[in-house]
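Novice: coords please:
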Amino acid sequence: MENNVKEPARLWKVLKSEYIYRDAWLTAQKDTVELPNGNRIPNYYILEYPDWVHTIAITKEGKFIFIRQYRHGIQEVRYELCAGVCDASDASPLETAQRELSEETGYGGGVWKEYMKCCANPSTMNNWTYTFVATDVEPISAPHREPTEDLSVHFLTREEVIELLQQDEIKQSLHAAALWKYVAENHLI
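Specialist: Predicted coordinates for the structure are as follows:
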């Protein structure tokens, strides 16, 4: 910032809004908006999603828990953090993250903290992604995955995680951003 004076918010005015597609995993709306300078955009599209969570989970032995699964959008199998979608029945994003870690890996317990909150694309998507760090997690049950989940669980060393990041092998950008922040803040390189 060039100066410390906070500018007033310059919000867009929504003149018209309509849903053009609604399904369980994709909802799209089309807005007509007016910018603060008076210019109008007649067709501005917003994709609506539920909030998402992912967790940097570290075992008592210091291993990072990753999953590896196929991602049809890029048609590749990749390492990722344990992640999921906030269900309406979850009391909070933390509850969602704890549920997802348990369901996908069988791990839980430990010490949890919210680490960061970001948006995948705030220009055209309306949801938040919550990152949690869970340390000292341990096995608490067998995994109980949904029928649509086909994944494997991996326990990686700090060096292996850093190598994946440096080799650009973590393609999920929200996961990579959280991991790079964690690596930087904890002086892991």
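
Novice: contacts and neighbour counts: CA atoms only from here.
Specialist: Will do.

Novice: Please tell me how far stretch 57-76 is from the chain's geometric centre.
Specialist: Here the centre of stretch 57-76 is set off from its chain's centre by 13 Å, with CA atoms, centre = their mean, to the nearest Å.

Novice: here's the other one to compare against:
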Amino acid sequence: MNKFEEKTIDTEVIYKGKIVQLQVDSVTLPDGQTSKRELIKHPGAVAVIALTDEGKIVFVEQYRKALEKSIVEIPAGKLETGEKPEITALRELEEETGYTTDQLKLVTSFYTSPGFADELVHLYFTDQVKPLEQKVDLDEDEFVELQELTLQEAEQLALDQKIHDAKTAFALLYLKLRGETR
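Specialist: The predicted model follows:
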């Protein structure tokens, strides 16, 4: 047993939605005391760092209701039940950007907010994008605008808090460490 492990005594599901489930777990702490943990269960997601032939990074701008503002992000989306992450990544790249690729490389996977959620994001990279011959429709409740930016332009948007999410910040760090400077 892990010395920090919290044993679940009971789980109460508060809400089960299309994307997340909210639950409250009663737990026994390592010192024997009990406590409550409010948790969000999430099916996981993917995100794609995509570079054009000109070395520009492919982004989408979209409104995020939780933030009450639009932000610029790398293409991303939720895993569907039973779907492999690389299939989701290709689907989201095509739907959101109009680009496709034959080459996706897994960069890493990371948890977005491990203090209360189990969402795991699988981050992919491609520098081999090509326009789709026929556009793929977005989800019916999704509205995005394509943006292609240099790393410097994207860094400025991060400073201006137009890029304001962890997956996209991680993507910029990855590109910077990789030596992308265009």
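
Novice: Check the secondary structure at the residue lying farthest from the centre of the first structure for me.
Specialist: Most distant residue from the mean C-alpha position of the first structure: G38, 34.8 Å away (CA atoms, centre = their mean). Assigned state for G38 of the first structure: coil (three-state reduction, DSSP: H, G, I helix; E, B strand; the rest coil).

Novice: do the same with T11 of the second structure
Specialist: strand.

Novice: Map it onto the first structure.
Specialist: The pairwise alignment with the first structure assigns T11 of the second structure to S17, based on TM-score structural alignment.

Novice: Relative to L26 of the first structure, how far out is that match?
Specialist: Separation of S17 of the first structure from L26 of the first structure (CA to CA, to the nearest Å): 17 Å.

Novice: where do the strands sit along the second structure?
Specialist: Here the second structure has its strands, by DSSP state E, at 7-16, 21-28, 34-41, 45-50, 57-64, 69-73, 76-78, 99-101, 105-111, 120-126, 129-131, 145-149.

Novice: Looking at these, which is nearest to A89 of the second structure?
Specialist: strand 45-50 (5.6 Å; CA to CA).

Novice: Which residue range of the first structure does the closest one align onto?
Specialist: The aligned range for strand 45-50 of the second structure is 52-57, by TM-score structural alignment.

Novice: Can you find the partner of T126 of the second structure in the first structure?
Specialist: Using TM-score structural alignment as the criterion, T126 of the second structure maps onto A134 of the first structure.

Novice: ok, its match touching Y115?
Specialist: No - using CA atoms under 8 Å, A134 of the first structure is not in contact with Y115; the gap is 9.6 Å.

Novice: out of the two, which sits in the busier spot?
Specialist: More crowded of A134 of the first structure and Y115, by other CA atoms under 10 Å: A134, with 23 against 15.

Novice: Could you report the distance from that one to L101 of the first structure?
Specialist: 10 Å.

Novice: One more: G73 of the first structure?
Specialist: Distance from G73 of the first structure to L101 of the first structure, by CA to CA: 23 Å.

Novice: next one: A176 of the first structure
Specialist: Counting by CA to CA - A176 of the first structure and L101 of the first structure are separated by 18 Å.

Novice: quick one, which of these two is more surrounded?
Specialist: Set A176 of the first structure next to L101 and count neighbours by other CA under 10 Å: L101 wins out with 25 against 18.

Novice: contacting residues for the counterpart of that one in the second structure?
Specialist: Residue correspondence to the second structure (TM-score structural alignment): L101 of the first structure is matched to L93. Neighbouring residues of L93 of the second structure by CA atoms under 8 Å, 6 or more residues apart in numbering: V48, P75, A76, Y99, T100.

Novice: The first structure: which residue goes with the second one?
Specialist: The criterion is TM-score structural alignment: under it, P75 of the second structure has C82 as its aligned partner in the first structure.

Novice: isn't its match right up against F66?
Specialist: Yes - C82 of the first structure is within contact range of F66, at 6.3 Å (criterion: CA under 8 Å).

Novice: ok so, going back, in a markdown table, list the strands of the second structure along with distance to T181 of the second structure.
Specialist: Output for the strands of the second structure, formatted as a markdown table (distance: least, CA to CA, whole Å):
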| stretch | distance to T181 of the second structure |
| --- | --- |
| strand 7-16 | 44 |
| strand 21-28 | 41 |
| strand 34-41 | 38 |
| strand 45-50 | 15 |
| strand 57-64 | 11 |
| strand 69-73 | 19 |
| strand 76-78 | 23 |
| strand 99-101 | 22 |
| strand 105-111 | 19 |
| strand 120-126 | 16 |
| strand 129-131 | 18 |
| strand 145-149 | 12 |
